[in-house]
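Q: Any chance you could fold what I've pasted below:
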Amino acid sequence: FCMCPGGYVVNASSEHGETCVNGMSYSGRDGENSNSAIVVNVTPEDYGSDHPLAGMKFQRRWEKAAYEAGQGAVPVQLFGDYRRDIPTEKLGGVKPQIKGKYRLTSLKCCLPEYIKDAIIEGVVSFDKRMPGYSSDDAVLSGIEARTSSPVRMIRGDELRCEGTCIYPCGEGAGYAGGITSSAVDGMKVAEAIASRFSNEAITDGTQENING
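A: The predicted model follows:
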């Protein structure tokens, strides 16, 4: 997910006392290393509450933990140390490319145990296609807890909020989890809007004006 060739990890935190990272590449994509996010599925059952904003509380809990682990900087750990569950004290053969300060530490406290295990499984699996991906010296930095919205705006069969002209769509509204899926959802909503006004025009007898 979110592969950034020749890219950088950036501190994208937006709230005091919380750390959230993201990835980016300059147009030349000529940085020393590449980075990519590893995404683990999180469901409402993991939030521990049925409150409408439970997802946001879950997100904030772990971003606060990441802030504490890095003492305000981006927490960094080598993959080999992550697997062995020991804090990283020195870097190996990979130089971190991070915009902003970073701190060598342990990421264990920044994620639930099941997510930690799933990340290890995913990285090892990727290594079968891209040898070296699961190198002990690979650098992990965290956390990116905003790959998709933790809140979903409810919409009906016509893809709009009931009784309104509001059409929630894309990542922020909780209907996508990336650039491509957001674009597809946006197209679906655009078609729904066009269909609605086309049908209303036919009902009002103004189809000729639209076509003309």
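Q: hey, let's count contacts and neighbours off CA atoms from now on
A: Fine.
Q: just the strands in the protein please.
A: Taking DSSP state E, the strands of the chain run over residues 3-4, 8-11, 21-24, 35-36, 74-78, 98-99, 102-104, 139-141.
Q: Put together TSV for these, with distance to residue 167 and mean neighbour count on each row.
A: Shown next, in TSV, are the strands of the chain (distance: least, C-alpha to C-alpha, whole Å; neighbours: other C-alpha atoms under 10 Å):
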stretch	distance to residue 167	mean neighbour count
strand 3-4	30	16
strand 8-11	31	21
strand 21-24	27	21
strand 35-36	31	20
strand 74-78	36	27
strand 98-99	36	16
strand 102-104	40	19
strand 139-141	36	24
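Q: and residue 48, which of the ones you listed is closest to it?
A: Smallest distance to residue 48 across those (C-alpha to C-alpha): 24.3 Å, for strand 21-24.
Q: Switch the strands of the chain over to TSV; also include distance to residue 110.
A: Formatted as TSV, the strands of the chain follow (distance: least, C-alpha to C-alpha, whole Å):
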stretch	distance to residue 110
strand 3-4	22
strand 8-11	15
strand 21-24	13
strand 35-36	18
strand 74-78	9
strand 98-99	18
strand 102-104	13
strand 139-141	10
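Q: And for residue 10, nearest residue in space, chain neighbours not counted?
A: Excluding its sequence neighbours, the residue lying closest to residue 10 (C-alpha to C-alpha, 6 or more residues apart in numbering) is residue 99, at 4.7 Å.
Q: Following up with a second sequence; could you model it the same way so I can compare the two?
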Amino acid sequence: VNASSEDERLVVNGMSDYKRDAENANSALVVSVRPEDFETNSPLAGIEFQRKYESMAFKLGGSDFSAPVQLAKDFLAGKKSSQLESVNPSFTGKTVLSDLRSCLPEFISDTLSEGLRYFDNKIKGFASGGAIMTGVEMRTSAPVRIARDNNFESVGIQGLYPAGEGAGYAGGIISAALDGIRVALAAIESCNTGH
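A: Below you'll find the model as predicted:
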């Protein structure tokens, strides 16, 4: 789905209907991005990074919130897709055949290529058979992190326990849930010991 929240910036987000009975499987490959990958040392450099590539994706899609799509095999070959094959995009809006490498930093494109090859060796057809990539999803995790100490409590604000994706400590539903459990246990322990 289109998850854009700003003019002239495109963000997509994978989702599945509650019945999980759609025509296509929905999966994602996530690439770690670290502060040293940003162009500046600004506290908001992560947001600047997201906005830059979301703007590039918007333009690549035709500047009308159409999503750029590419066959996985063409992504691996480094060429723009010219036609779809056996899989139709499940994106809810319009799509444009593209070369997703032109709206991603090189290190992300290279890492995605490694991941596609790895998964295609484990799950035959993952990167072939008409498999489609839709981009870009630059918001799997918060671009900022609320500092917390070893007891999971906010640095500087006693009694505040930042947790999950929004606080910058998870990158998905499961990791957010696990982080939430760890933080809840720490908060309970703090209440029990009177700290």
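Q: Assuming the best superposition, what's their TM-score?
A: In this superposition the chains share a TM-score of 0.92, using TM-score structural alignment, normalised by the length of structure 2; 192 aligned residues with a C-alpha RMSD of 1.6 Å.
Q: Check the spacing between the residue most central in space within structure 1 and residue 172 of structure 1 real quick.
A: Residue closest to the average C-alpha location in structure 1 (C-alpha atoms, centre = their mean): residue 147, at 1.6 Å. The gap separating residue 147 of structure 1 from residue 172 of structure 1 is 10 Å, by C-alpha to C-alpha, to the nearest Å.
Q: any idea where the helices of structure 1 begin and end?
A: Here structure 1 has its helices, by DSSP state H, at 54-70, 79-84, 113-127, 179-204, 207-211.
Q: In structure 2, which residues correspond to the second one?
A: Under TM-score structural alignment, the match for helix 79-84 of structure 1 in structure 2 covers residues 72-77.
Q: Figure out how far that stretch is from the centre of its chain.
A: 19 Å (C-alpha atoms, centre = their mean, to the nearest Å).
Q: Then stretch 197-212 of structure 1?
A: So, by C-alpha atoms, centre = their mean, the centroid of stretch 197-212 of structure 1 is 41 Å from its chain's centroid.
Q: buried stuff in it?
A: By 16 or more other C-alpha atoms under 10 Å, the buried positions in stretch 197-212 of structure 1 come out as residue 198.
Q: got it, and stretch 125-142 of structure 2?
A: For stretch 125-142 of structure 2, by 16+ other C-alpha under 10 Å, it's 126-128, 130-142.
Q: Out of the residues you listed, the closest to residue 42 of structure 2 would be?
A: residue 142 (15.2 Å).
Q: Distance of the closest one relative to residue 33 of structure 2?
A: Taking C-alpha to C-alpha, one finds residue 142 of structure 2 at 11 Å from residue 33 of structure 2.
Q: quick one: what's aligned to the residue nearest to the centre of structure 1 in structure 2?
A: Aligned partner of residue 147 of structure 1 by TM-score structural alignment: residue 140.
Q: Please apply the same query to residue 111 of structure 1.
A: By TM-score structural alignment, residue 111 of structure 1 lines up with residue 104.
Q: and if you look at residue 25 of structure 1?
A: Under TM-score structural alignment, residue 25 of structure 1 pairs with residue 16 in structure 2.
Q: And for its match, nearest residue in space, chain neighbours not counted?
A: Looking at residue 16 of structure 2 with C-alpha to C-alpha, 6+ apart, the closest residue is residue 26, at 6.9 Å.
Q: what residue of structure 1 takes the place of that neighbour?
A: Per TM-score structural alignment, residue 26 of structure 2 is aligned with residue 35.
Q: Might one say that its match is in contact with residue 22?
A: No - using C-alpha atoms under 8 Å, residue 35 of structure 1 is not in contact with residue 22; the gap is 9.8 Å.
Q: Right, I'll call it a day here.
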